[in-house]
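Engineer: sequence-free structure coming up:
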């Protein structure tokens, strides 16, 4: 009779893939937030120039 299957490596691989996807997602959110702030600053600058004219 055999014991339970040795699936520890698959479990660790699965956790690694999930963790990697989460890290990529968080980096994506950080980049999008930075770009949004840059766009906001540009729009505010354009609005200032429009008001001055």
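Structural biologist: Looks like it arrived, so ask away. It should be emphasised that the depicted structure is a prediction, and the values quoted were computed from it without experimental measurement. Numbering: from 1, shown residues only.
Engineer: hey, let's count contacts and neighbours off CA atoms from now on
Structural biologist: OK.
Engineer: How far off centre is stretch 37-44?
Structural biologist: 21 Å (Cα atoms, centre = their mean, to the nearest Å).
Engineer: swap in stretch 40-53?
Structural biologist: Per Cα atoms, centre = their mean, the displacement of stretch 40-53 from the mean C-alpha position of its chain is 30 Å.
Engineer: structure B:
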């Protein structure tokens, strides 16, 4: 099962429209970059708290 199929039938049309967009790939890249920034920021805070203890 691929990602689109895992969303269920109600999402297939929406995701299909996004996939045909020329900006879909850049949108995914920005989302991935934001996730990495958020993840590293959160992990950094947790690491600092452990060092303080």
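Structural biologist: Here it is on my side, so go on. Remember, predicted model here, so these are calculated numbers, not experimental data.
Engineer: Put one on top of the other, what's the TM-score?
Structural biologist: Once the chains are overlaid, their TM-score stands at 0.60 when taken by TM-score structural alignment, normalised by the length of structure 1; 34 aligned residues with a Cα RMSD of 1.4 Å.
Engineer: Mean per-residue distance, the lengthiest helix in structure 2 versus structure 1.
Structural biologist: Longest helix in structure 2 by number of residues, with DSSP state H as the criterion: helix 24-52. On superposition with structure 1, the mean distance recorded for helix 24-52 of structure 2 (mean Cα distance after the TM-score superposition for structure 1) is 0.3 Å.
Engineer: okay, and that helix goes to which residues in structure 1?
Structural biologist: In the comparison with structure 1, helix 24-52 of structure 2 aligns to the range 13-41 (TM-score structural alignment).
Engineer: mind checking the SS state of residue 9 of structure 1?
Structural biologist: Three-state call for residue 9 of structure 1 (DSSP: H, G, I helix; E, B strand; the rest coil): helix.
Engineer: how close does it sit to residue 20 of structure 1?
Structural biologist: With distances taken as Cα to Cα, to the nearest Å, residue 9 of structure 1 is found 16 Å from residue 20 of structure 1.
Engineer: Same check on residue 39 of structure 1?
Structural biologist: Taking Cα to Cα, one finds residue 39 of structure 1 at 29 Å from residue 20 of structure 1.
Engineer: what separates the match of helix 24-52 of structure 2 from the chain centre, distance-wise?
Structural biologist: On the basis of Cα atoms, centre = their mean, stretch 13-41 of structure 1 is displaced by 1 Å from the centre of the chain it belongs to.
Engineer: What helix or strand is residue 19 of structure 2 located in?
Structural biologist: Take DSSP states H and E as the rule and residue 19 of structure 2 turns out to sit in helix 9-20.
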